[in-house]
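>>> Quick one: sequence and predicted model below, then my questions.
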Amino acid sequence: MKTHTTTTLQKLVLEHMSPGGPGMNNAEIADWMERIPKITDDMLKIMSSAVFSLFPNKLTHRHLNQILKECTLLLDALHGYGEDMGNMQKLALMVRDCLLEIIELLWLRYSKYLDADVKMPKLLFCDAARQIERNAALMVTAMTRYHADKRLQAVVLCKMTGLLKDGSGSWHKIEYLEKLHRCIMELCTGSNCNITSKLRQLLLRANFNTSGFIAYCKAGIDTELAENYEVKDQFHCMYVYQREFSCPSYMHKFTRFAPREPKVKEVLLAYVNSELTMMEKKNRPAAVKKVIEQPVAVERYKLPMSISVDAMVYFFRLLLTAGVTTATKNELLLFLSKSFRTVEAGDQDISLKSLNNKCRQVVKNTAITVKSILLNMLKQVDGEFG
């Protein structure tokens, strides 16, 4: 809202006080210093009038945001002039305090009319950013002491560092990061436990819709899905995620970190739903065939093996890596679990988790055992066809 008050301040700061301007003598400076308190009072009355008049809310919103933007512009101009302004130094401090008082009262009294996505004055942003970066160092120490996942720490930390390098940012961004820091520090209290799960839940509730956090959550979904070998377990896993991302959050009310980007739960729910759609399409033909044929249930025969589970897994892993079987790793492990009987497992299905661990970590003794089996097989081939 253009008023004689804001116009007067603009003329003072952008013309008379500009390093490239004509400058002012001591009498002119003294005259302006006497006028500053009156200018401040006039501006506060204008703000109050805009709110308590008969203006519609939309117009009040526009007027007060215009005042906020103009005060920010003038503060940034003063900030850019440098600290040494010669004989105008005292006047510059008075003008700065005047603008800061106006901005402070705007947020204190009329925040519901203000747009938090506009940029902060550089002076205030740098002070806030400096404090956030100091707090971030303490927060990392606390999160590490409570065993938070290093990858998740990095996802949070990358948004709390480098603020000073950016040089500017919105009121919303600073307020969000300050609140997030307080909430994370609340997790790092009490008994020394792993807070990774709690930190992930906090970031979901806080709508931390950054690309890094969304990628972290998707990777977690993919990892858990890969650890489930049965189709029914895979569907159950995805349904649990679907329910989690469908439920609204009631604790730690936050607006989105990136206000113009979709909510984090919306993005993750769409990802889960798309995965479920592909899984349903992949498994539908087998389900239809099963209904039509209605086969008689028979007891699965387990082939007895004279070698250990470790040697059996490594032997079949070699078949997989050599391309003898074209099954996926999960399909192969599921087949081994249900189709073979070993001395250790007996008639029970071999644990899929155990099979997966043995497949990933092969010891030298196991490799020597399998090598001797393969050499014995080669001798048999040579004996029959050599």
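That came through, no problem.

>>> switch to C-alpha atoms for all contacts and neighbour counts from now on
OK.

>>> residues contacting N25?
Contacts for N25 (CA atoms under 8 Å, 6 or more residues apart in numbering) come out as none.

>>> should've said G23
The contact partners of G23, taken as CA under 8 Å, 6+ apart, are 16-17.

>>> Specify the local secondary structure of S337.
helix (DSSP: H, G, I helix; E, B strand; the rest coil).

>>> what's the next secondary structure element after the helix or strand harbouring D127?
Secondary structure assignment for D127, by DSSP states H and E: helix 122-145. Note on helix 122-145: by DSSP H and E, the next helix or strand toward the C-terminus is helix 150-157.

>>> okay, pairing it with this:
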Amino acid sequence: MRTPTTTTLRDLIVNEMNVEKHTMTPEEIGLHCQTLPVIQEEMFKILDFFRRSIFNREMVRRQIHQIQTECAGLINALDRYTNLPELMQPLKTAVMKCLDEISQKLDTDFETYLNLDIRMPLIYLRGIQAEIQSDIAMVSAGFKKHGADPKLQAIILESITDVAKAIQVENYRVRYVKSLQYSLISLCNRASNHEINNDLCELLLTLNYNPDAFVKYYRSRITRELSEIYELKEQFNYLYLEEKMLDSHPMRKYKLAFDRSRKKAREILILFVRAELSYLQKRESILHPDPVTMPVVVNPVAYSPRPGSSYKIRFSLSVDALAYLIRLMIQAKVIESGVRTELLSFIAGCVQTPGIGSNGISPTSLGVKYKQVVQSTANQIRAALKRMLHILDTEFPLER
């Protein structure tokens, strides 16, 4: 469909305002300045027609993509006119304002129809890059404050800096990096030093931060932690738990990604974990030719505090709260975790929570909840700790 962006505005910017093709007179400039509001109003009517039309979504999407692409091209063409005569500067300002208004209406009324794969106009990109550059210092300071892994820091900051310095960047990636910076700053404001690397990795997986460097980092992390576990059974447990965590990881938006041309980070990592599991199973079959059924989790009975005893500690809060309480005690160095899977399996075998059946707590479930804490769980633990502090203050009041 032909619109003012394909006809009048295009001819004005590409031909009449090009000093190498045409020299505009004051009368021509004045006439164009007067007609620009009419062109803008006509474009708004066309967009309102699409917004209320009975056409199917795909037809509307194609029209919006066309207008969006044309606007971006015309904005870039106009921005390249850096040596226009002084007489033409008011016209350039008026044309840019007209294109800005059309672009803003597209963003406001047709957000779900926009083509985020096209490159952002350079004049817009420069402004957002300045914001990204100023926020890099805040992100870096937060990482250093909490002692984040230098390798992980470098991966994140390098990818953000690349976008901040690029000449051409797709719309989706600019939006993604802005959102990523906001999430990283928020995390650094609330995270603890002890768990910062785990929290960072969980956040990046949730945001589908999928550059190759991060995927390789996470793979090496799994490989390193796996090498620190000597028992084959424990290695199986570790990988099963990692697979479950990755497979159940929440995604905020389906198309959210640092690089939309690549698979989701968690999908790549799940394939890696399953390949490691397959390798362990083959190694087990070689070491033990007789069929052996490998358990998904460590048998809690093996870690029972008293062999033959069925006694369990009755815990009045949920499994989520139990997992978070263990995590807090590890972070506060009240207990030493050692191999975390062994600790969680031991606790799962000797603690009873409300609503749990005769099979008891699943160590795998406890491990997942240990990594994924929500606000309601934190509120439960906070209330319990306040009650304990009140009892402590009553029995042993502070001397004044």
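Noted; the coordinates are in hand. Quick caveat, the model's predicted, so the values are computed rather than measured.

>>> Which strands or helices does the helix holding D127 of the first structure pack on?
helix 57-81, helix 150-157, helix 163-166, helix 171-187 (3 or more CA pairs under 8 Å, 6 or more residues apart in numbering; DSSP states H and E).

>>> The helix or strand following the first one vs the second structure, average offset?
Read that as helix 57-81 of the first structure. Per DSSP H and E, the first helix or strand lying C-terminal to helix 57-81 of the first structure is helix 89-110. Mean deviation of helix 89-110 of the first structure relative to the second structure after superposition (mean CA distance after the TM-score superposition for the first structure): 0.6 Å.

>>> In terms of secondary structure, what does helix 89-110 of the first structure contact?
Helices and strands touching helix 89-110 of the first structure, by 3+ CA pairs under 8 Å, 6+ apart, are helix 26-52, helix 57-81.

>>> if we compare those, which one ends up closest to F125 of the first structure?
helix 57-81 (10.6 Å; CA to CA).

>>> how far off helix 89-110 does that closest one point, in degrees?
Interaxial angle, helix 57-81 of the first structure versus helix 89-110 (axes from the mean of the first three to the mean of the last three CA atoms, to 10 degrees): 150 degrees.

>>> which outside residues touch helix 57-81 of the first structure?
Under the contact criterion CA under 8 Å, 6+ apart, helix 57-81 of the first structure has outside partners 1-2, 6, 10, 13-14, 18-19, 47, 50-51, 92, 96, 99, 102-103, 106, 113-115, 118, 120-123.

>>> Now do the contacts for the aligned partner of D247 of the second structure in the first structure.
Taking TM-score structural alignment for the superposition, D247 of the second structure sits opposite S246 in the first structure. The contact partners of S246 of the first structure, taken as CA under 8 Å, 6+ apart, are 265, 269.

>>> Could you do V155 of the first structure as well?
212-213.

>>> That one pairs with which position in the second structure?
Checking with TM-score structural alignment, V155 of the first structure has I155 as its match.

>>> does R262 of the second structure sit in a helix, a strand or a coil?
Here R262 of the second structure is recorded as coil under three-state DSSP.

>>> what lines up against I229 of the second structure once you look at the first structure?
I229 of the second structure maps onto N228 of the first structure when the alignment is built from TM-score structural alignment.

>>> Surely that match and Q234 touch.
Yes. Counting by CA atoms under 8 Å, Q234 is a contact partner of N228 of the first structure at 5.5 Å.

>>> hey, which of the helices and strands packed on helix 122-145 of the first structure is tucked in deepest?
helix 57-81 (a mean of 18; mean count of other CA atoms under 10 Å).

>>> What residues does F254 of the first structure make contact with?
F254 of the first structure is in contact with 176, 205-207, counting by CA under 8 Å, 6+ apart.

>>> Max pairwise distance over those residues: which two?
Taking CA to CA as the measure, the contacts of F254 of the first structure span a maximum distance of 12.7 Å, between Y176 and R205.
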